[in-house]
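> Give me a model of this one.
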Amino acid sequence: MTPPAKVTNRAPSASTLSVLRRFFAERGDPEPFYDDLARRALDRFPVPVEGRRIADVACGTGQFTAALTERGARCVAIDLDRADIAGARARGLDAVWTDARWLPLADGSMDGVVCSNLLEHTPDPGSALAEIARVLAPGGWAWVSWTLWWSPWGGHAIAPFHLLGPRIGARVRHRLLGPPTGKNLPFERLWPTHAGSILRIVDELDQLQLDDCYPRYWPSQRWLMRVPVLREVAGWNAVLVLRRTADE
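Presented below is the predicted three-dimensional model:
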């Protein structure tokens, strides 16, 4: 597995220091952080996006869709959260409410799929990945990221108590700090998701080829994702770059 050649997609992004500041303010004001994160990801994107038909699966309020559109992509935004879909539409984006496991897209209709931080929010990531493969044209690509459960932010609303496990961690967090706020609670909108299990799912999907795998926040340290156990903690947020294989 060798890193693909870098492709420059125009438009400047925020500095690393700016993104870090906005990360620490994410719970109270998430939009600036996720806008910057999308633009920075596209600055390092391994494929061109201009003129491509791209599905933003689990679009949230449309940060990636907006950034892709700025760079000339033709996008459709998809999410299961009705409030997020309303937010995306308020930006003037083409947004569709649906489950990522049943995408309302024709077979082979997409040049690319962006899927930022979905896999930990579905009880069946294998079905979501199979749907991504279905809607991609042969040779099409997918950029898929998710938060690793054992990383510092893996438990979302119950972090850092998730390190005790999803059930015990939730109980300890509730006892010490009261009930967690937010929508990403274990086994409701959040499921423990690990690099090892996701890589096995990808390996079993004949239609998808793994082109690259790296930590989203420190992409130069790809070696981390080749080390079991260590990657689950230090990888923090993992990225897969996938390619749709040609039909036989």
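> Going by C-alpha atoms from here, please, whenever you check contacts or count neighbours.
Noted.
> I'd guess Cys75 is in a helix, am I close?
No - with DSSP: H, G, I helix; E, B strand; the rest coil as the criterion, Cys75 is located in strand rather than a helix.
> Not counting its neighbours along the chain, what's nearest it?
Leaving aside its sequence neighbours, Cys75 sits nearest to Ile54 (CA to CA, 6 or more residues apart in numbering; 4.9 Å).
> what about Arg22, how many neighbours?
The number of residues packed near Arg22 is 20, by other CA atoms under 10 Å.
> Repeat that for Ser116.
Around Ser116 sit 22 other residues, with neighbours defined as other CA under 10 Å.
> now do Asp124
In terms of burial, Asp124 registers 13 neighbours under the definition other CA under 10 Å.
> do you know how far it is from Val135?
The gap separating Asp124 from Val135 is 18 Å, by CA to CA, to the nearest Å.
> just Pro30 next, same as before
Look at Pro30 and Val135: by CA to CA, they are 30 Å apart.
> structure for this one too, so we can compare:
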Amino acid sequence: MAVTDLFARRATLSRSLRLLREFRYEQSDPDRFYGALAADTAAMVTDLWRTATGTEPTGRTVLDVGGGPGYFAAAFDAAGLTYIGVEPDPDEMHAGPRTAGAAAGYVRASGLALPFADASVDICLSSNVAEHVAQPWRLGREMMRVTRPGGLVVLSYTVWLGPFGGHETGLWHYLGGERAARRYTRRHGHPPKNNYGSSLFAVSAADGLQWAAATGALLAAFPRYHPRWAWWLTRVPVLREFAVSNLVLVLQPLVATGSTIAGS
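Model prediction:
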């Protein structure tokens, strides 16, 4: 059985449309948006674990790199996993409903140098973080390092040339990230939260697939928000850069990878 077989049953057109509707509320109603995204993410990770290991994930430890406030903590707690969130920004860490994730542990740290021992967690998740760091594959290597052999690494990120690559700057990023940021600043009187070159970077689908393949641990790659019948887009060079809005890389370390401090 392929690692995606169980999750593929959830990847319907109705799910895609439901999530697309929720995206509209990211700024105006973050509880609604992030709550829905967190629940969907927990379901995805749970399904991937079940098919990859043949066991239930209950009681397993999930390390969420860039976990932010309490939305994901609440969702994984409801799924029966032990949640640890890593977040470098204290404002993000306290931005959401902390009571929802009160039972979870949080660590203030960078995903580029995780303060965890080698092979110390069962699942390492990064949801929409890689495009916000200048060295995304250093982040990926750190995730691999802290995940025990036989565990899962789930790295999901927004592809730059996809329709959501510019984040709140909209489709203007197709004219250049810096130009899009300047336009946003003129219109709103302040720079975007996700500012190109400092907190938003151009990460391609091809780069992620190349890095993942080079690890020798890649189990699957698929578009996170697409229905199952559109997953073939991931296999088509160039087209995938525009059509795969968010790429999920699923990896399973087979041996301990050792410490990784430097590199890009």
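> what's the TM-score for these two chains?
A TM-score of 0.87 describes the superposed chains when it is computed by TM-score structural alignment, normalised by the length of structure 1; 240 aligned residues with a CA RMSD of 2.5 Å.
> hmm, back to that, give the aligned equivalent of the residue nearest to Cys75 of structure 1 in structure 2.
Taking TM-score structural alignment as the alignment basis, one finds that Ile54 of structure 1 is matched in structure 2 by Val62.
> so what's its match up against?
When contacts are counted by CA atoms under 8 Å, 6 or more residues apart in numbering, Val62 of structure 2 is found next to 81-84, 121-125.
> Now do the SS call for Asp122 of structure 2.
With three-state DSSP as the basis, the three-state label of Asp122 of structure 2 is strand.
> wouldn't it be in contact with Thr147 here?
Yes - with contact taken as CA atoms under 8 Å, Asp122 of structure 2 and Thr147 are classed as touching, separated by 5.8 Å.
> In structure 2, what stretch matches the helix or strand harbouring Val202 of structure 1?
Take DSSP states H and E as the rule and Val202 of structure 1 turns out to sit in helix 195-204. Helix 195-204 of structure 1 corresponds to residues 205-214 of structure 2 when matched by TM-score structural alignment.
> tell me the angle of the top strand by length along structure 1 relative to helix 195-204?
When every strand of structure 1 is counted residue by residue (DSSP state E), the longest turns out to be strand 136-147. Calculated by axes from the mean of the first three to the mean of the last three CA atoms, to 10 degrees, strand 136-147 of structure 1 forms an angle of 170 degrees with helix 195-204.
> What helices and strands are in contact with strand 136-147 of structure 1?
strand 110-116, strand 237-244 (3 or more CA pairs under 8 Å, 6 or more residues apart in numbering; DSSP states H and E).
> quick one: the last one aligns where in structure 2?
What it means is strand 237-244 of structure 1. In the comparison with structure 2, strand 237-244 of structure 1 aligns to the range 246-253 (TM-score structural alignment).
> One more: the shortest one?
Residues 121-127 of structure 2 are matched to strand 110-116 of structure 1 when aligned by TM-score structural alignment.
> what's in contact with that stretch?
Looking at stretch 121-127 of structure 2 with CA under 8 Å, 6+ apart, the contacting residues turn out to be 60-67, 143-144, 146-148, 151-157.
> Try it again at 6 Å.
Contacts of stretch 121-127 of structure 2 from elsewhere in the structure, counted by CA atoms under 6 Å, 6 or more residues apart in numbering, are 61-65, 143, 147-148, 151-156.
> out of these, what pair is the most spread apart?
Of all pairs drawn from the contacts of stretch 121-127 of structure 2, the greatest distance, 19.2 Å, lies between Arg148 and Ser156 (CA to CA).
> Pick out whichever of Asp122 and Thr147 of structure 2 has more residues nearby.
Neighbour comparison, Asp122 of structure 2 and Thr147: the larger count goes to Thr147, with 30 against 21 (by other CA under 10 Å).
> Please look at that one and Phe116 and confirm they touch.
No - taking contacts as CA atoms under 6 Å, Thr147 of structure 2 lies outside contact range of Phe116: 9.6 Å.
> how close does Leu63 of structure 2 get to Arg18 of structure 2?
27 Å.
> and the two? which has more neighbours close in?
The residue with the greater number of neighbours, taking Leu63 of structure 2 and Arg18 and applying other CA under 10 Å, is Leu63; the counts read 26 against 12.
> relative to strand 147-158, how tilted is the helix or strand hosting the more buried one?
Secondary structure here is read from DSSP H and E; on that basis Leu63 of structure 2 sits in strand 61-65. Relative orientation of strand 61-65 of structure 2 and strand 147-158, computed by the same axes, to 10 degrees: 40 degrees.
> Now for Val113 of structure 1, how many residues are close by?
Per other CA under 10 Å, the neighbour tally for Val113 of structure 1 reads 23.
> I'd like the distance between it and Arg231 of structure 1.
As judged by CA to CA, Val113 of structure 1 and Arg231 of structure 1 stand 24 Å apart.
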